[in-house]
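Sequence and predicted structure, then a few things I'm wondering about:
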Amino acid sequence: MNTKQFMITPASGKRLIAKALTNYIPVQEALESGTVVIIAGTTNGYIAEEILSGIGQIDGFSRKRFFRGIVLPPSQPRTENGRLPDDTEFPGDVVIVNGKWKKGLTIFDVADDLKEGDIILKGANSLDVNRKKAAIYIGHPQGGTILASLETVVGRRVRLILPVGLEKRVSTDLDELAMKLNSPGAQGPRLLPVVGEVFSEIEAISSLTGVKAEIVAAGGVAGAEGSIWLAVTGRDQELENAQKLIKSVSNEPAFSLLKE
C-alpha cells in the first residue's frame, strides 16, 4: 500500500462528487425503477448535470440558477436570506421518476408519493468530517426543503444522501452549534443537523477507485481558495485510477452565475 497527495478545488470537488453519485449503485437502481429527487443547490447542480447527461435528458437543464439560497461575496447582489434579487429563473428541483425527468416539479410536489427505495439528494452547509454528520442552514420559517424531505425519511424510509464538499467542514459539534444558532435572541439562519448519508470528496474518490482518502491540508490563492489536499492510500492500480480520476476534474472552472 502506498500514499499519494492530491489537491482538489471546490469546483473540482463538486464535479467529483457528481461523477461518483451518478455511478453509485443505489442511485442507479432508483433511476431505473423508482424516484430520485435532486433538490436544488450548487453542488447538486453538478449532480443533476451528470445524471441527466447519463440518461440522455440534459436538454433544458442549466445549473446556473439551480439553487434557492447561495453564499456570495459582499460585492455581489443578494438578499438577507441568501437569495438573489431575481428568482424568476429558478427551474425547480430535478425529479426523475422511472428514468424520466419530470420537469418543473419540486420536492414539495412529490414528497407524499415517495417510498422506500427512492432517494433524495440534499446539499448541506456544515460538515463534521470525523462523525460523518452534516447540518443545513434554515432560512424558511417552516423549515424549507429539508423538513419536507425528513418526513419521507422518517415516515417511509426514503434514502437521504447529503452531497457536501469538504470546504464546509467545521470543528465544533453540530448539535452544540444548532443549539446556539436556534436559541431565542440569536440572529441569522438557523441550523439543522440531519441524519443522512454524507457524501463528500472522501466518499466520492473511495467509491470510484477503492482507495482510502483523508484530508491533510487546505487552502490556496489565485483561484485555489477553499481547496483541500487529500492523502490517498491504496494499491498501485487504485492509486493510478485515483490520479486519472482527479486529473479528469482538475480543470473544472469555478462556479459562475453567468449564463452559459
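Received the coordinates, thanks.

okay, CA-based contacts and neighbour counts for the rest of this
Will do.

Tell me which residues are up against the host helix or strand of Leu16.
Here Leu16, judged by DSSP states H and E, is contained in helix 10-22. Here helix 10-22 makes contact (Cα atoms under 8 Å, 6 or more residues apart in numbering) with 27-28, 43-44, 46-48, 50-51, 54, 163, 165, 167, 199-201, 204-205, 207-208, 226-228, 246, 249-255.

Which entries within those meet the buried criterion?
27-28, 43-44, 46-48, 50-51, 163, 165, 167, 199-201, 204-205, 207-208, 226-228, 246, 249-250, 252 (16 or more other Cα atoms under 10 Å).

all strands for the stretch 151-260 of the chain, in order.
For the stretch 151-260 of the chain, the strands defined by DSSP state E, counting those that start in this stretch cover 159-163, 190-194, 197-199, 212-218, 228-234.

Leaving out sequence neighbours, find the closest residue to Leu174.
Of all residues not flanking Leu174 in the chain, Pro193 sits nearest, at 6.3 Å (Cα to Cα, 6 or more residues apart in numbering).

ok, so what distance separates the residue positioned nearest the centre of the chain from Pro73?
In the chain, the residue lying closest to the centroid (Cα atoms, centre = their mean) is Pro163, at 3.0 Å. Distance, Pro163 to Pro73, by Cα to Cα, to the nearest Å: 23 Å.

want to compare, so here's the second one:
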Amino acid sequence: MKALITLTTSESKRLIAKGVTALPCVQNALEKHTIIVAGGTSNAFVAEELLKIQIVDKTGYTVGIVTKGELGISHSSKKTTPYVITEGQAVGISWKEYLPKLQVGDIFIKGGSAVDHTGLAAVMVSDSTGGTIGAAQGILYARGIQLIVPIGLEKLIPDVRVAVEFMTKSPLDEAFGHKVGLIPMVGATVVTELTALETLYDVEARCIAAGGVDGSEGAVTIAIEGLDEEIQRAIRDIKSFKGEPQVTVQ
C-alpha cells in the first residue's frame, strides 16, 4: 500500500519529535543515562515527547529565531530553560553545568538550520564564540557522545559543505537582522520526517514535494509505502496531531 501525507511545519516537528523519542539509543538513554535537550523550537517538541509535558510558548525554548523575514533572537516572556534529563527525569542542573560530565551513553540533542541530501546538517550562530554547538561540539567529539539533530525537510538546502565554505571565506558586512555564522555538525544523527516515519513504522518514506500557502508555507508532501496495516497505523497516528498549532511569537 502506498499513501501520501502532507505535513505543515508544526506537524513535521511533532512527528520528528516522536521519531527522536522512539530511537533505540534515546530509549536507552532515557532509562540509564542523561539526555541534554538544547534550545530550539524543534527541541521544545522533543522535550514535550520525552517528558510528557506541554511547553506553551515554544519560542521561549530558543535563543536564535527566524521571524518576520529576519534573523533574530527570541524575546519571549515565557522562557523555558533547556532540559537535562537523567534516567527519564528532568534534573535541576543547567546544560552548561552538566556538559563536562557527559559520558558514553549520554545524548546531546541540538536543532539545526540547514540539512542537505547527504544528511549533513548545520546550525546558524550569532554568538561570537559559537553558541551552544560551539560550547558542546568539542566535548561530544572527544568523548564519543552521540549528537542527534531533529530537523525538518523545510530546511533542505543544496549543499551544506559549500554553504559553510562560502560563509567562512570572508566576513559578513550586512544582514537582515542579526549577522550569523554557519557551523556544520559532522557525524550527527539527523532525524527528518523520513527518518521519523521509518523509525516509527515499517515503511519506506520519500519526500516528493514541498511548499504551500495560507499557513502551509514550508509544508512537505511525503509518500510512504508498506504493508496495509503499517500504512493505516501511520495514518491514524498522524491524524491524531493533524492541526498541530503553528509556532508563533507570543
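Looks like it came in fine. Since the model is a prediction, treat every value here as computed from it, not as a measurement.

rewinding a little: out of the strands of the stretch 151-260 of the first structure, which is closest to Ile8 of the first structure?
strand 228-234 (5.5 Å; Cα to Cα).

mean per-residue distance, that closest one to the second structure?
With mean Cα distance after the TM-score superposition for the first structure, strand 228-234 of the first structure departs from the second structure by a mean of 0.8 Å once superposed.

what range in the second structure does that strand sit on?
Residues 220-226 of the second structure are the counterpart of strand 228-234 of the first structure, counting by TM-score structural alignment.

what does stretch 140-153 of the first structure give?
So stretch 140-153 of the first structure sits over residues 127-140 in the second structure, by TM-score structural alignment.

from the middle of its chain, how far away would that stretch be?
17 Å (Cα atoms, centre = their mean, to the nearest Å).

Give me the buried positions along it.
Gly130, Gly131, Thr132, Ile133, Ala136, Gln137, Ile139, Leu140.

same question, stretch 12-27 of the second structure
12-23, 26-27.

can you check stretch 103-110 of the first structure too?
Leu105, Thr106, Ile107.

Would you mind measuring the gap between the ends of it?
So stretch 103-110 of the first structure: terminal residues 12 Å apart, Cα to Cα.

wait, isn't Ala3 of the second structure in contact with Gln232?
No: using Cα atoms under 8 Å, Ala3 of the second structure is not in contact with Gln232, being 9.1 Å away.

From the rest of the structure, what touches the helix or strand just after the helix holding Leu16 of the first structure?
Downstream of helix 10-22 of the first structure, the next assigned helix or strand under DSSP H and E is helix 25-32. The set of residues external to helix 25-32 of the first structure that reach it, using Cα under 8 Å, 6+ apart, is Leu21, Thr22, Val36, Ile96, Val97, Asn98, Gly99, Gly117, Asp118, Ile119.

If we use 7 Å, what do you get?
Leu21, Val36, Ile96, Asn98, Gly99, Gly117, Asp118, Ile119 (Cα atoms under 7 Å, 6 or more residues apart in numbering).

rewinding a little: let's have the buried residues of stretch 127-140 of the second structure in TSV, adding distance to Lys101 of the second structure and secondary structure.
Output for these, formatted as TSV (distance: Cα to Cα, whole Å; DSSP: H, G, I helix; E, B strand; the rest coil):
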residue	distance to Lys101 of the second structure	secondary structure
Gly130	20	coil
Gly131	19	helix
Thr132	16	helix
Ile133	16	helix
Ala136	12	helix
Gln137	14	helix
Ile139	10	helix
Leu140	11	helix
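
Closest one of those to Ile53 of the second structure?
Nearest to Ile53 of the second structure among those, with distances taken as Cα to Cα, is Thr132, at 23.4 Å.

Skipping its backbone neighbours, what lies nearest the closest one in space?
That would be Ala38: by Cα to Cα, 6+ apart, it lies 7.6 Å from Thr132 of the second structure.

same check, this time on Ala218 of the first structure
Nearest to Ala218 of the first structure is Ile228, by Cα to Cα, 6+ apart, at 4.1 Å.

List the buried residues in stretch 239-247 of the first structure.
Leu239, Asn241, Ala242, Gln243, Leu245, Ile246.

After alignment, which residue of the first structure pairs with Leu194 of the second structure?
By TM-score structural alignment, Leu194 of the second structure lines up with Ile202.

where's the nearest residue to Ser206 of the first structure once chain neighbours are set aside relative to Val221 of the first structure, distance?
Distances taken as Cα to Cα, 6+ apart place Lys212 nearest to Ser206 of the first structure, at 5.8 Å, with adjacent residues excluded. Here Lys212 of the first structure is placed at a distance of 27 Å from Val221 of the first structure (Cα to Cα).

The two: who's more crowded?
Lys212 (18 against 8; other Cα atoms under 10 Å).

can you pull out the helices in the second structure?
For the second structure, helices defined by DSSP state H occupy the ranges 9-22, 24-32, 41-51, 95-98, 131-143, 160-168, 193-200, 228-240.

Can you lay out the ones you listed as JSON lines showing distance to Gly60 of the second structure?
Shown next, in JSON lines, are the helices of the second structure (distance: least, Cα to Cα, whole Å):
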{"stretch": "helix 9-22", "distance to Gly60 of the second structure": "16"}
{"stretch": "helix 24-32", "distance to Gly60 of the second structure": "24"}
{"stretch": "helix 41-51", "distance to Gly60 of the second structure": "8"}
{"stretch": "helix 95-98", "distance to Gly60 of the second structure": "16"}
{"stretch": "helix 131-143", "distance to Gly60 of the second structure": "16"}
{"stretch": "helix 160-168", "distance to Gly60 of the second structure": "27"}
{"stretch": "helix 193-200", "distance to Gly60 of the second structure": "23"}
{"stretch": "helix 228-240", "distance to Gly60 of the second structure": "25"}
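
now for those helices, which one comes closest to Leu120 of the second structure?
helix 160-168 (6.5 Å).

could you give me the residues in the first structure that that closest one aligns onto?
Helix 160-168 of the second structure maps onto residues 174-182 of the first structure, going by TM-score structural alignment.

Other residues contacting the matching stretch?
Ala135, Arg190, Leu191, Leu192, Pro193.

how about 10 Å then?
126-128, 131, 133-138, 170, 186-194 (Cα atoms under 10 Å, 6 or more residues apart in numbering).

Tell me the buried residues in that stretch?
Leu174, Leu177, Ala178, Leu181, Asn182.

who touches both of Ala3 and Gln232 of the second structure?
Joint contacts of Ala3 of the second structure and Gln232 (Cα under 10 Å, 6+ apart) are Gly226.
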